[in-house]
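Asker: this one's sequence-less:
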């Protein structure tokens, strides 16, 4: 099947996701750029950029899609015990640059290098400056980062991109804090892109691509929290996240 090359207009439509390749799963198009309008166009369309050093810019829409309901994070007994004893705190959009840098530098099992190339990091920092990209950060008692996550919010849909841990449970606590915030703001679904056993153990599940596209587009069209999340997220304690039910 012919792979579509995107033209220079960032507002031009992406090809229908049904044209994505089965092998490699979800490869939809190549080319274009990482401008803010192009990225917003891509996420609304149900695809995302993912490429390595030396490759052209590649766009993906895998089938099925991994998602985590914002009220569906599975807090294990061991994590709940950890949270109750923890003196960590969480904030949002306070250290986005540091979060994306740590995500880029964290070694990943089975990966040689990082997909968060300098061009990607610059693009998502631009998205953050425009109020589209957000981070949730986890801090220890000395106000040092121990974990974090970042992604893109459009309307009431959140598209997760990457997370990191500098201490055990750092990324889990960040993801849990993000889910609780999304749930409070009537944002029911977090896109996790690709299936992993780790995400599945935390409550994520797969959706057929057709259903994911339908539901995510509907959520993107609804009004969501505007601008920075700093004030809306507030100052959250990890111990406060140990409640069994989201509030």
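Answerer: Nice, thanks for sending it over. On a predicted model such as this, the values are computed, not experimentally measured, just so you know.
Asker: can we go C-alpha only for contacts and neighbour counts from here?
Answerer: Noted.
Asker: Now do the helices in this structure.
Answerer: With DSSP state H as the criterion, the chain has helices at 36-45, 77-85, 96-105, 118-129, 170-184, 197-201, 209-220, 230-233.
Asker: Just name the most buried of those.
Answerer: Among the helices of the chain, helix 170-184 has the highest mean neighbour count (mean count of other C-alpha atoms under 10 Å), at a mean of 23.
Asker: other SSEs contacting that helix?
Answerer: Counting contacts by 3 or more C-alpha pairs under 8 Å, 6 or more residues apart in numbering; DSSP states H and E, helix 170-184 is packed against strand 133-139, strand 145-154, strand 157-165.
Asker: Quick check: which of these is buried the most?
Answerer: Note that of the helices and strands packed on helix 170-184, strand 133-139 is the most buried (mean count of other C-alpha under 10 Å), with a mean of 28.
Asker: So which residue is dead centre in the protein?
Answerer: Nearest residue to the geometric centre of the chain (C-alpha atoms, centre = their mean): residue 160, 0.9 Å.
Asker: shouldn't that residue be in contact with residue 148?
Answerer: No: no contact is recorded between residue 160 and residue 148 when judged using C-alpha atoms under 8 Å, the distance being 11.5 Å.
Asker: if we can go back for a sec, nearest to residue 90, of the helices and strands packed on helix 170-184?
Answerer: Taking C-alpha to C-alpha, strand 133-139 is the member of these nearest to residue 90, at 4.6 Å.
Asker: also this one, for the comparison:
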């Protein structure tokens, strides 16, 4: 595990510890965050921990042509069950992701420092959000980093307040990214929810190759 200083650099992801942690320390400046994502690295830590940088092996990803849409979800789209917007209320999405209770978690890893950093990335056009509404109320959302030059979208977090709303937003995002030429969605770590949508685990080496590394 490597200790970062003020130098704007990271060790190669191949040097990641078996836990998935590559380094600790540094800062959450926009420049460092962009460099991290471009190299298959992301921050994940709690308030009571140092700033931790991860590059897990295996890596959970979704290829846009492997997206699975169930019959029940197709019906929701036919019925236009929800209204979906993009990049219209990034701050509400990231703050709700931070605040919403999650099963098996005592708190959040989305600290106020992280929120402020990603708001800057949103202003720069890197961090993007999806908002899902029902009756004009925000019921689900997600955000991530769009590495357009690498055709990769790095998903960060999502929330839902009612059944199927986050899936609706996620599927809508995949369709939009597909039109923009994005081929791979980085989901970071396995969850059954993502697997049900077609995401799968690949090796870190394979993931890095998609980033041109």
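Answerer: Alright, I've got the coordinates. On a predicted model such as this, the values are computed, not experimentally measured, just so you know.
Asker: So after superposing, what's the score?
Answerer: TM-score for the superposed pair, counting by TM-score structural alignment, normalised by the length of structure 2: 0.95. Supporting figures: 211 aligned residues with a C-alpha RMSD of 1.2 Å.
Asker: hmm, back to that, what would the helices of structure 1 look like in a markdown table with distance to residue 30 of structure 1?
Answerer: What follows is the helices of structure 1, written out as a markdown table (distance: least, C-alpha to C-alpha, whole Å):
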| stretch | distance to residue 30 of structure 1 |
| --- | --- |
| helix 36-45 | 12 |
| helix 77-85 | 41 |
| helix 96-105 | 22 |
| helix 118-129 | 15 |
| helix 170-184 | 30 |
| helix 197-201 | 28 |
| helix 209-220 | 20 |
| helix 230-233 | 35 |
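Asker: What's the residue nearest to the centre of structure 1 aligned with over in structure 2?
Answerer: Residue pairing (TM-score structural alignment): residue 160 of structure 1 is matched to residue 155 of structure 2.
Asker: And that match, how far from residue 85 of structure 2?
Answerer: Distance of residue 155 of structure 2 to residue 85 of structure 2, computed by C-alpha to C-alpha, to the nearest Å: 17 Å.
Asker: which residues does residue 41 of structure 2 contact?
Answerer: Contact analysis of residue 41 of structure 2 by C-alpha atoms under 8 Å, 6 or more residues apart in numbering lists 13, 53-55.
Asker: Can you tell me, leaving aside adjacent residues, what's nearest to residue 36 of structure 1?
Answerer: Among residues not flanking residue 36 of structure 1 along the chain, residue 127 sits closest, at 6.0 Å (C-alpha to C-alpha, 6 or more residues apart in numbering).
Asker: residues contacting the nearest residue to the match of residue 160 of structure 1 once chain neighbours are set aside?
Answerer: In this structure, residue 155 of structure 2 finds its nearest non-sequential neighbour in residue 144, 4.2 Å apart by C-alpha to C-alpha, 6+ apart. By C-alpha under 8 Å, 6+ apart, residue 144 of structure 2 lies in contact with 127-129, 153-157.
Asker: Now do the alignment partner in structure 1 of residue 144 of structure 2 against residue 63 of structure 1, distance only.
Answerer: Matched by TM-score structural alignment, residue 144 of structure 2 corresponds to residue 151 in structure 1. Remark: distance between residue 151 of structure 1 and residue 63 of structure 1 (C-alpha to C-alpha) = 20 Å.
Asker: what does residue 219 of structure 1 give?
Answerer: 19 Å.
Asker: I figured residue 53 of structure 1 hits residue 118, correct?
Answerer: No: using C-alpha under 8 Å, residue 53 of structure 1 makes no contact with residue 118, being 9.9 Å away.
Asker: Spatially, which residue comes closest to residue 16 of structure 2, not counting chain neighbours?
Answerer: residue 22 is the one closest to residue 16 of structure 2 (C-alpha to C-alpha, 6+ apart), at 4.2 Å.
Asker: OK, contacts around that neighbour?
Answerer: Contacts for residue 22 of structure 2 (C-alpha under 8 Å, 6+ apart) come out as 1-2, 11, 13, 15-16, 52-55.
Asker: Could you find the counterpart of it in structure 1?
Answerer: Counting by TM-score structural alignment, the partner of residue 22 of structure 2 is residue 28.
Asker: Among the contacts of residue 41 of structure 2, which pair sits farthest apart?
Answerer: 13 and 53 (10.0 Å).
Asker: about what we covered before: between the helices of structure 1, which one is closest to residue 112 of structure 1.
Answerer: It is, among the helices of structure 1 and with distance given as C-alpha to C-alpha, helix 96-105, at 11.5 Å.
Asker: whereabouts in structure 2 does that closest one align?
Answerer: Using TM-score structural alignment, the residues of structure 2 aligned to helix 96-105 of structure 1 are 90-99.
Asker: Now find how far off-centre the matching stretch is within its chain.
Answerer: 13 Å (C-alpha atoms, centre = their mean, to the nearest Å).
Asker: And for stretch 83-101 of structure 1?
Answerer: With C-alpha atoms, centre = their mean, you get 15 Å for stretch 83-101 of structure 1.
Asker: Ok, stretch 115-131 of structure 1 next?
Answerer: With C-alpha atoms, centre = their mean, you get 13 Å for stretch 115-131 of structure 1.
Asker: contacts for that stretch?
Answerer: The contact list for stretch 115-131 of structure 1, computed with C-alpha under 8 Å, 6+ apart, reads 34-36, 50-53, 96-97, 100-101, 103-104, 133-134, 226-228.
Asker: before we move on, what about stretch 8-25 of structure 1?
Answerer: Everything outside stretch 8-25 of structure 1 that qualifies as a contact, by C-alpha under 8 Å, 6+ apart, is 1, 4, 6, 26-29, 32-33, 35, 37-38, 41-42, 45-47, 60-63.
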